[in-house]
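Novice: One predicted model, sequence on top.
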Amino acid sequence: MQPVDSLAAHLRTLGQDQLTALVAIRRDVTLDPPPKTAEEVAGRLLQPSSLAVACSLLTLPQLQVAEAAAALDQSCDTARIAVLLGVPKDDLDLGAALDRLTELALLWPEAGGLAAGHLSEIFPTPLDLGPGAAPLYGSLTLAELRRLAQLHGLPATNRGKVDLAAMLAHSLADPETVRRIAAPAPPGVRNRLTELARQPTSHLDHAGIRFGVPGPPVPWAIERGLVVPSMWGGSQMPREVALALRGDGSAPFDIVPPGLVLTPIATEIVEREATAAAAETLAAAVAVVDCLSSAPVPLLKTGGMGVREVRRVARTAGQDEDRTRLTLEMLTAGGLVEASEAGLTPSAVYDEYAAGDPADQLLGLVDDWLTMPAGPLAPPEGSVLPGRLLYWSEQEEFILVPLRGLFLRTVVEAVPAGQATTLDGLVERIAWQGPFISAEAEDQLERYVTGIWREAHRLGLLAHGAPSALCRTRLSAGADAARPQAEAMLPRALESVLLQNDLTAVVTGTPSAALLALLDGVATPESRSGAWTWRFSPGSVRAAFDAGHSAEGIRARLVEVAEGGRLPQTLDYLLDDVARRYGQVQVRPAGCCLCSEDETLLTEILHTRALKTLELVRLAPTVLVSAKPPAETLAALRAAGYAPVGLRADGSPAVEIRRRRRAAPAPDDFDDGFPALHDPAAIARALLGGGPAAS
């Protein structure tokens, strides 16, 4: 039976709850359009990419059981796996691993055993074994196959090559049969067979040619089908033979995870430190966006943001470089900041974010961090200097996004409440907890884990090496369930401010978006962590007047938010003093001057209706001032029938060269949306005949 048909038949035996749980775990199955039949679900579950995602959810012993099952292929069952792993059939750890693999539909019952042939997509050479007997025997002639069948006491008449190869392979699937055949081997041959059985498979895929294990062929073993000759004098041992000769317990089964060093720590210390870190992260986001709001931050022509610009932003925002790097990456990943040819600027989405409660802001940043395609706090690779920011790699994204989730799961499971750990041993523990994901990182795993450790502490997910309550709840129950923890760490934004006689304003908490905008508009920020502070000065008040505010308007708004409902006398005096001096000197805009000795002509131009948009003003009998720049003024005069001449600042004629205009290249059409994910329960109901699969 084909794997799709076999899995579809298994799916039909599941109940509503079991099928819903499976589809919820293997969520990629629910991509639009939703599957409508068990065969469609099975086909999606067996896609190599989907199998890889499922394997990323396995611990090392679970993955080892899956590899052992792949090695056994069609002869896979619980008893054979137990023998291969060297544990009893009823071993609890083996049972738990098989339950997990069945839960993920990586294994399922079939004909009294377990379906495992499809796992070759993930384990092409399981346990470093070569191909099975059936494909290797397929290279032999019909006469050779009949001879082998007769030698092993198998019926050989009226059978073709495929049937004979399959029959011989099935016979060799029994380890006792292989050992019985190999028992009479001469000592030298037996040593060579043992060597071949334990030697990792060696093959080169080149122009469709597969090479066998190097070394002299063993005629005695070839005659009995224990070894199959390959090209250029090599030989290959069938997988079933190698497994039998390796012996029971030859497959690894590492059920004990690497230990971590744990030390006691008071829960209140963890929560206090996590709260302080989370508050500083929100404050850093505000400070960095303030810096970006003044002018776009230029990006490198080769992509990303240079170290020099990162450090400039850090100085301007009053943040350390590490927090600035993390903040810029998170804001960009979450769409709160946008990168364009003009540079890095805040997006309109940021205003919605800033208007939310601090708890929602923190949870939003955590979500952005979990899907962030970069590791800004990972130690530099091959350099003492940190690299540029926002230089995203698709390969790193595929590693870092699942690795962050694996990191949090590992720490939460391995570090109980009231305990803390360190980085020592954490990389090994993560590699045990998620070997499939860790293998993708290769030699970068330690660097990535170190960066994630630092980032999690900055966000308040970890503190002193211990998971916070926010981290545990967010991981186990999701963002909605974690909101009470986030609110406990960051209460609702404050709407009032303490105005002091020394012309400072203090908010002992997180100010609301409206209060923040008011104080930023009339005072200079001094601190944005812990207690937020501002200082009023003649320059800050004048800037508020420049923005269109009046002294009375500022006074009234400050009284509304001031604790006690009144302003200090010093601040009253400051507002009045700046207001009295404000506007004594006036500056009017002027785009250019129109000069002519013909006063009558200038008078005519001044009163020409078609030129009203120039907002002309007469400064002297022979001088008019236009509010528009020279190019617009010249174009308007020419359109009105006049023949002006443009001059440079030194009075020389400005020569105009007509330039050929070209339209900017149209952007490539693309769809940046992701396919919809449908409700697992709805898909389960549809497969069981209970309704449509649409979400």
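Specialist: Perfect, thanks for sending it.
Novice: rest of the way, CA atoms for contacts and neighbours
Specialist: Noted.
Novice: so how far is whichever strand or helix holds W220 from its chain's centroid?
Specialist: Under the criterion DSSP states H and E, the helix or strand holding W220 is helix 219-223. With CA atoms, centre = their mean, to the nearest Å as the basis, helix 219-223 stands 54 Å off its chain's centre.
Novice: Check which helices and strands that helix sits against.
Specialist: In terms of contacts (3 or more CA pairs under 8 Å, 6 or more residues apart in numbering; DSSP states H and E), helix 219-223 is packed against helix 187-198.
Novice: Residues contacting the helix it packs on, please?
Specialist: A182, V213, V218, W220, A221, M237, V241, A242, L243, L245, R246 (CA atoms under 8 Å, 6 or more residues apart in numbering).
Novice: Look at L619 and say how many residues are nearby.
Specialist: For L619, the number of neighbouring residues by other CA atoms under 10 Å comes to 10.
Novice: With V310 instead?
Specialist: Each residue near V310 was counted by other CA under 10 Å, and the total is 18.
Novice: Check the offset of the helix or strand harbouring it from the chain's centre.
Specialist: Counting by DSSP H and E, the element that carries V310 is helix 307-317. For helix 307-317, the distance between its averaged C-alpha position and the chain's averaged C-alpha position is 25 Å (CA atoms, centre = their mean).
Novice: could you point out which element follows it?
Specialist: In the C-terminal direction, the helix or strand that comes right after helix 307-317 (DSSP H and E) is helix 321-333.
Novice: what about that following helix, distance to the chain center?
Specialist: Distance, stretch centre to chain centre, for helix 321-333: 14 Å (CA atoms, centre = their mean).
Novice: could you give the angle of that helix to helix 307-317?
Specialist: Between the direction of helix 321-333 and that of helix 307-317, the angle (axes from the mean of the first three to the mean of the last three CA atoms, to 10 degrees) works out to 100 degrees.
Novice: Use this one as the comparison:
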Amino acid sequence: MTLTLASVIRSMDTDAMTRLLTLRPDLASPAPRSLTEMAERASTQASVRAALDGLDSWQYRVVLAIAALGDDSVEDLASHLIDPPIAPLPGSDAEQPASSDDQPGTEPTSAAEISLPTRQDLDDAVAHLVDLAVVLPEEGSLHLVGAAATVLGPNPSGLAPVSAQPLTKAEIRERLEAAGPTVLPVLRRLMWTPSGHVPHARRPVSLETATSPIDLALAHRLLRPVDNETVVLPREVSLLLRGGRLFETPVPAAPPAWPAPRPAARTNSAALGTALEAISAMSALLEAVETINPARLSSGGIAKRDATRALTRVARGDAGWLYLVLAASAGLISADGRGWLPTTTADKWRQDELWSQWLALRAGWLAIPQTPGELSNTLEAPAPATARAWRQQVLSELATAEPGTPVDPELVIARIAWRHPRWPVPEAAPVLRATLEECQILGLTALSGRSDLVDALEDPGMPARQQAIILQSDLTAVAPGPLTPGLAADLALLADRESTGVAGVRRFTHSSLRRALDVGWTGDRVRQWWHDHSMSEVPQGLLVLLDDVVRDHGRVSVAAAGAILEVDDPSLLETLLRSPAAEELGLRKVAPTVLAAQADPDVALAQLRELGLSPVARDSHGDIFNTPAPPRARSTGRAGGTPAPGTNSHSDPKELAEALSSLPTFNDSRHLLAMLHRAQADASWIEVTWVRDDGTTVADTIKVMAVAKGAMRCVRRGGGGVVIIPVPRVSAVRAAAQ
């Protein structure tokens, strides 16, 4: 019986299926309802392409070799990938070290300069491919699944398909000698890419009439025409010219090694300082956004002029744009009809411990949708899906190094290129360099070395928050370190920021002190606050400045009102002030016939009507207008808590594997047919799981009436009528409950 992917998946034990679902998470989301559905999903090109994208360079080299050689054994693979190849023909390119096209982003490397893979490396790679269900082991040979062969293309490793009448090695050598030395350069051009363009490739050519090197190669069958414009180098000729090698350059079984780590204490100390600077810069940005209230562009994003103004006291250049997009991705700022403002998440972030604040920045950095090196004020514009992937990949690669390890951008790019040979790493090299520059801004790297902050989950030693400031005679205040949230909020209210950083400088001005008085502070409270939090005597200049501000404050009073009530009868006005509605509406007398209410006009109208009055609504010009419809909140969730379609009920691969393994199944069609014929003979009800025409899997309780021509005619229990079910679509059969 020929081995198929479906039969392999059906025969898997729980451990093997758990490994498969872990290595290929797309098979588990949404959770398949049967092993047949899982096998169908695993055999699609999209799923196989995702599995191949996860292979490193050595594993990808092995799967290409399996595709090139066909159903071959591990020993045959080893002879081409591990064992020394046979001697190439004199003068062929196989004798010369060739440039690498198989390792994007790396310099050409000869076999002597890298550590060649061992047989154990080959066995490990084959085992991984088997666990992925991309390669199926069958009677000592390795079979590549059909979808993988399609994804890899028609000429894996640059070899043409097997010839209909292949030449032997002896015949190839004889014909090369007979054709003469002029033919060899032509064949060498096609040695690693088998097809080439030749006009009138199917013209009649004989040994007697052949004069040019191409005519000689065609006459001796060293080249084979495919169509009138294309020729191909036969597989056996290519392998002989290569000296038995499948690939032009060797590939190591491990990525380029990290250099020896330096003592990590100095790197971690510098990284901690950088992390504190990042927290301080983000605090400054939130303060600036709250003050400026930047406008939101109609196309999404923040007005560039406002963004530049907000970033003036935060950071310059690309670092400033990084903090801006980081604030948006972390949910610290958001836009509404009034523009961009800090969110409630930002209020909570300001109250968090320093370590929790930095962890939020690291998580927000990984969620930034904009491409590294291309950050701007277009915060809500569509971004490529690869932006997050590159940041995640760089962080994962840094995590493989020891703390203190020197970080060379080119080495990081080379390691990522080895780890993902199917990714466009050379084209993304500028993006990866920009990502590493972002790592320096956040403290993931410091002093060109990897820090503990790359993967730290617990506080590495953030300093304690300070509860005092230094007041200076030039009307400034200096924070000697990170301040407690309450002290930082009060200082932001009382003084304007002049510089960012952990030891930030703020200046007290007329406008800043007036800002504090506007929100309810008094002159005595400001003096007491200075006395409580200053590390030295309060400078006389600050006291003089405060007296000037207090003297001019409050000469004009402005009160807020939600609605104005005009009452013609003064007695009715007094009645309203003594009514229960007065407290609910926040009524206050501002003139003999005028009341101010804190409630909105529609609420005031409803309350007055409940009192038996007949009020009218007027606009700002005094004209009567109809009462507007009551406001309604926009729906944001599903009614009744209905889960979204496609919700995965099995988040754990092991639980899903156990659930799938517990389903009754069968190993071959003969077993299935035997069960169906037995159910027909016994006239018993059975439950079958099968796949409909639209691809959905259903379970029906049926009684089999007849089985013939690959289908069964059956009747559903409960008056469901007669149904025809194709036998190949049945994935499970079990006895029905009585």
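Specialist: Perfect, I can see it now. Nothing here was measured: the structure is a model prediction, and the numbers come from that model.
Novice: re the thing from before, now the helix holding W220 of structure 1: buried residues?
Specialist: Of the residues in helix 219-223 of structure 1, those buried by neighbour count under the rule 16 or more other CA atoms under 10 Å are A221, I222.
Novice: now for the very next helix or strand once past that helix, which elements pack on it?
Specialist: Next in sequence after helix 219-223 of structure 1, counting helices and strands by DSSP H and E, comes strand 228-229. With contacts defined as 3+ CA pairs under 8 Å, 6+ apart, the secondary structure elements packing on strand 228-229 of structure 1 are strand 235-236.
Novice: on average, how far is the helix or strand that the strand it packs on is followed by from the matching bit in structure 2?
Specialist: Scanning forward in sequence from strand 235-236 of structure 1, with DSSP H and E defining helices and strands, the next element found is helix 239-246. Compared with structure 2 after fitting, helix 239-246 of structure 1 has a mean deviation of 5.9 Å; criterion: mean CA distance after the TM-score superposition for structure 1.
Novice: Now do helix 239-246 of structure 1 against helix 187-198: the angle between them, please.
Specialist: 110 degrees.
Novice: which one in structure 2 is furthest away from the centre?
Specialist: If you look at how far each residue of structure 2 sits from its centre, by CA atoms, centre = their mean, the farthest one is S571, at 69.1 Å.
Novice: Just name the closest of the contacts of helix 187-198 of structure 1 to H118 of structure 1, please.
Specialist: The shortest gap between H118 of structure 1 and any of the contacts of helix 187-198 of structure 1 belongs to L243, at 19.2 Å (CA to CA).
Novice: Mean distance between the helix ranked longest in structure 2 and structure 1 after superposition?
Specialist: Ranked by residue count, the top helix of structure 2 under DSSP state H comes out as helix 264-292. Compared with structure 1 after fitting, helix 264-292 of structure 2 has a mean deviation of 2.0 Å; criterion: mean CA distance after the TM-score superposition for structure 1.
Novice: circling back: which residues are contacting the helix or strand that the residue farthest from the centre of structure 2 is a member of?
Specialist: The secondary structure element spanning S571 of structure 2 is helix 570-578 (assigned by DSSP H and E). When contacts are defined by CA under 8 Å, 6+ apart, helix 570-578 of structure 2 is touched by residues V567, A582, L587, R588, P592, T593, V594, L595.
Novice: Show me how to select, in PyMOL, the buried members of those.
Specialist: Restricted to buried positions by 16+ other CA under 10 Å, the PyMOL selection for the contacts of helix 570-578 of structure 2 reads:
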select buried, resi 567+582+587+588+593+594+595
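Novice: Pull the most distant pair out of the contacts of helix 570-578 of structure 2.
Specialist: Comparing every pair within those by CA to CA identifies A582 and P592 as the most remote, at 16.2 Å.
Novice: Specify the local secondary structure of the residue lying closest to R100 of structure 1 once chain neighbours are set aside.
Specialist: Leaving out its chain neighbours, the residue that sits closest to R100 of structure 1 by CA to CA, 6 or more residues apart in numbering is Q62, at 7.5 Å. With DSSP: H, G, I helix; E, B strand; the rest coil as the basis, the three-state label of Q62 of structure 1 is helix.
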